[in-house]
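Colleague: here are the coordinates; sequence isn't available:
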């Protein structure tokens, strides 16, 4: 069997490489997501690994969703993900083990993240057995522990210059037994402040800041603050969106209300400021 962790380059395609490495536990392609990327979960002699690629330089099969970007664009985002992983060391970030240059682009090899993916297709959000519902209705203690990790990881990311993009519940892997969070698929994060060059940016509209819909608008730490606030609001209220039901208490609810104000100038200026206010509110609530 091929040892993925010992390679840095191969003339083989990514799929051939992964198939030779062990037992395929899952394959993610146009049937499960619309990015155009192709990924695998593979059981190897070195442990369970997640391998992410930009797919092939070809149109998706008939019936599949149209990818957001062409192959070159997807490769560019994967190289940005590598830069992010190598610039920030935090326990809530997926562990990148190696990058293998294959015949169809880079293959990013990660340790398998523990737990379950919280984001599910919209038709499954009402299912009480889904990870989405089970996390949203978990104990306040567990939800707050996960949200603490989410904010702390983004303080570290901000310190390295990263601004969130396409951050939503599909980036959250949570072990619902231990409360451990792993963040995945941060490919569209940008290093440094920028401007909206797309109009409607990548992302789930439920969590996106107003400026992510406005061509030419600034994208910076206040954008990250808004999205983090929306995630905390959504799950901290048990999906009700009613801050009077927020699991962290009234002071923490006030912090989240400020983080998610539509006017950028009324939000916290940095993730660090948001996290400090959140920590103080959590302490005040006992």
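Modeller: That came through fine. This is a predicted model, so every value here is computed, not measured.
Colleague: can we go C-alpha only for contacts and neighbour counts from here?
Modeller: OK.
Colleague: list the contacts for the residue most central in space within the chain?
Modeller: Nearest to the geometric centre of the chain sits residue 171, at 2.7 Å (CA atoms, centre = their mean). Residues near residue 171 by CA atoms under 8 Å, 6 or more residues apart in numbering: 117-119, 183-186.
Colleague: let's see 10 Å
Modeller: 117-119, 181-186 (CA atoms under 10 Å, 6 or more residues apart in numbering).
Colleague: helices or strands up against the lengthiest helix in the chain?
Modeller: Criterion DSSP state H: the longest helix present in the chain is helix 140-159. In terms of contacts (3 or more CA pairs under 10 Å, 6 or more residues apart in numbering; DSSP states H and E), helix 140-159 is packed against helix 71-87, helix 131-136, strand 162-163, strand 172-175, strand 180-183, helix 221-236, helix 271-284.
Colleague: Check which residues of the fourth one are buried.
Modeller: Translated: strand 172-175. 172-175 (16 or more other CA atoms under 10 Å).
Colleague: Same check on stretch 17-26?
Modeller: 17-18, 20-22, 24.
Colleague: Output these in TSV; the columns should cover secondary structure and distance to residue 32.
Modeller: Below are these laid out as TSV (DSSP: H, G, I helix; E, B strand; the rest coil; distance: CA to CA, whole Å):
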residue	secondary structure	distance to residue 32
17	helix	21
18	helix	19
20	coil	23
21	coil	23
22	coil	22
24	strand	16
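Colleague: As TSV, those with distance to residue 250 would be great.
Modeller: Output for those, formatted as TSV (distance: CA to CA, whole Å):
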residue	distance to residue 250
17	52
18	49
20	54
21	51
22	50
24	47
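Colleague: biggest separation within these, which pair?
Modeller: Across these, the longest distance by CA to CA is 11.5 Å; it joins 17 and 24.
Colleague: quick one: the residue nearest to the centre of the chain from residue 34, how far?
Modeller: For residue 171, the distance to residue 34 (CA to CA, to the nearest Å) stands at 15 Å.
Colleague: just residue 42 next, same as before
Modeller: 21 Å.
Colleague: Residue 278 and residue 257 touch, don't they?
Modeller: No: Residue 278 lies out of contact with residue 257 (CA atoms under 10 Å); the separation is 11.3 Å.
Colleague: Quick check: neighbours shared by these two?
Modeller: residue 251.
Colleague: Settle it for me: which of the two has more neighbours?
Modeller: residue 278 (21 against 16; other CA atoms under 10 Å).
Colleague: circling back: quick one: residues contacting the nearest residue to the residue nearest to the centre of the chain once chain neighbours are set aside.
Modeller: In space, and not counting its chain neighbours, residue 171 is closest to residue 184: 4.9 Å by CA to CA, 6 or more residues apart in numbering. Contacts for residue 184 were tallied using CA under 10 Å, 6+ apart; they are 81, 92-95, 110, 113, 117, 167, 170-173.
Colleague: try this one side by side with the last:
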């Protein structure tokens, strides 16, 4: 599966009042806050799954036509968990489309098509047979960490070597992002898909990545998950740059190989040399971090050989 979720503040908005509206398409049933026209969805094929518990304003579908599966991300409707303006969600999705061309990479989900509908916008991606490491719709709260069927739990119980290979894919992609003149915004474990049968890692949902120079224009509610955000991603006006991404890469490494926000060596699984590299990456003072992701990855690769 391939999906996205935004972890953002939910205050300062009110949801549309009234009973939810139920929709049924082929194998799936879902609810929205109000009526919406999905006639356009029929032309894309049979709907076999839906991801409707997003607070980003997007609702996502798995569709199949002529034996080919695709993933559809749509903005313009009002999902039950969405408390914003649907047209703002549409604008965000439209603005994200060029990113998938600019940052096209073997570790990134591929955009196949995109188009306007009567009341929204749809982006059609390749389907990837993987599982999202932050599957909040199925494994909320502690179930993410403790339930044996949780993708995050299964990933954390992979052999160390497989997780190191997975992190290599993540670091390689973000070294490429940096080389293209972009910074990653809102990258967290919900942006990581893993195929447990073939040990393949893919990145999804780069909708908020930005061209440099970039600044935090939202303050503490800047896009992203608290467990992965650098200190400057909570400060209005702070620059968001390569050193910000270094922190994010370190935070992801601690999430997948250690104690997540607990940066103690006792929770770390990959040895002292790699621990010291990652600990520097998540320095509160950005000047103590590596200058960029490329340099971080160089030290990471060297430490792996020790």
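Modeller: Now that the structure is in, tell me what you want to look at. None of the values given here were measured: they were computed from a predicted structure.
Colleague: When residue 42 and residue 34 of the first structure are compared, which one has more neighbours?
Modeller: More crowded of residue 42 of the first structure and residue 34, by other CA under 10 Å: residue 42, with 22 against 17.
Colleague: tell me the SS of that one?
Modeller: strand (DSSP: H, G, I helix; E, B strand; the rest coil).
Colleague: What is the equivalent residue in the second structure for it?
Modeller: Counting by TM-score structural alignment, residue 42 of the first structure corresponds to residue 63 in the second structure.
Colleague: try residue 277 of the first structure
Modeller: So residue 277 of the first structure corresponds to residue 299, using TM-score structural alignment.
Colleague: And for residue 243 of the first structure?
Modeller: Checking TM-score structural alignment: residue 243 of the first structure goes with residue 265.
Colleague: what do you get for residue 169 of the first structure?
Modeller: In the second structure, residue 169 of the first structure lands on residue 189 (TM-score structural alignment).
Colleague: what does residue 113 of the first structure give?
Modeller: In the second structure, residue 113 of the first structure lands on residue 128 (TM-score structural alignment).
Colleague: and its match, how many neighbours does it have?
Modeller: 20.
Colleague: How about residue 236 of the second structure?
Modeller: Residue 236 of the second structure: 15 neighbours (other CA under 10 Å).
Colleague: which ones are touching it?
Modeller: 215-222.
Colleague: same thing with residue 274 of the second structure?
Modeller: Contacts for residue 274 of the second structure (CA under 10 Å, 6+ apart) come out as 253, 268, 299-306.
Colleague: Closest to residue 136 of the first structure out of the buried residues of stretch 17-26 of the first structure?
Modeller: residue 24 (30.5 Å).
Colleague: just to revisit the earlier point, wait, the match of residue 169 of the first structure touches residue 202, no?
Modeller: No: applying CA under 10 Å as the test, residue 189 of the second structure and residue 202 come out as separate, 11.3 Å apart.
Colleague: Between these two, which contacts overlap?
Modeller: Contacts common to residue 189 of the second structure and residue 202, judged by CA under 10 Å, 6+ apart, are residue 132.
Colleague: ok now stretch 125-142 of the second structure, how far from the chain's centre?
Modeller: In this view, stretch 125-142 of the second structure has its centroid 10 Å away from the chain centroid, taken as CA atoms, centre = their mean, to the nearest Å.
Colleague: quick revisit: do I have it right that the match of residue 113 of the first structure meets residue 70?
Modeller: Yes: using CA under 10 Å as the test, residue 128 of the second structure is close enough to residue 70 to be in contact (8.3 Å).
Colleague: circling back to that earlier point, please list all residues in contact with the match of residue 169 of the first structure.
Modeller: Going by CA under 10 Å, 6+ apart, the list of residues near residue 189 of the second structure reads 132-135, 152, 203, 225, 227-228, 251-252, 255-256.
Colleague: Residue 36 of the second structure: which of these is nearest?
Modeller: residue 135 (25.9 Å).
Colleague: Next, the closest one: secondary structure please.
Modeller: coil.
Colleague: Would you mind measuring from it to residue 52 of the second structure?
Modeller: Taken as CA to CA, the span from residue 135 of the second structure to residue 52 of the second structure is 12 Å.
Colleague: which of the contacts of residue 274 of the second structure tops the neighbour count?
Modeller: Going by other CA under 10 Å, residue 253 tops these with 27 neighbours.
Colleague: Counterpart of that one over in the first structure?
Modeller: Match for residue 253 of the second structure (TM-score structural alignment): residue 232.
Colleague: what's around the closest residue to that match other than its chain neighbours, how many residues?
Modeller: Using CA to CA, 6+ apart and skipping the chain neighbours, the partner closest in space to residue 232 of the first structure is residue 147 (6.4 Å). Using other CA under 10 Å, residue 147 of the first structure is surrounded by 19 other residues.
Colleague: What are the neighbouring residues in contact with residue 147 of the first structure?
Modeller: Residue 147 of the first structure neighbours (CA under 10 Å, 6+ apart): 153, 179, 181, 228-229, 231-232, 235-236.
Colleague: wait, which of those residues is closest to residue 77 of the first structure?
Modeller: residue 153 (20.1 Å).
Colleague: what sits against the match of residue 42 of the first structure?
Modeller: Residue 63 of the second structure neighbours (CA under 10 Å, 6+ apart): 26, 41-50, 69-72, 124, 127.
Colleague: ok, residue 174 of the second structure touching residue 295?
Modeller: No: taking contacts as CA under 10 Å, residue 174 of the second structure lies outside contact range of residue 295: 11.7 Å.
Colleague: Name the residues contacting each of these two.
Modeller: residue 246.
Colleague: So between the two, which is more surrounded?
Modeller: The residue with more neighbours, out of residue 174 of the second structure and residue 295, is residue 174; 25 against 14, by other CA under 10 Å.
Colleague: Apart from its chain neighbours, what residue comes closest to the aligned residue in the first structure for that one?
Modeller: Residue 174 of the second structure maps onto residue 154 in the first structure, with residues paired by TM-score structural alignment. Distances taken as CA to CA, 6+ apart place residue 271 nearest to residue 154 of the first structure, at 6.8 Å, with adjacent residues excluded.
Colleague: thinking the one you found is in contact with residue 156, fair?
Modeller: Yes: here residue 271 of the first structure reaches residue 156: they are 9.3 Å apart, a contact under CA under 10 Å.
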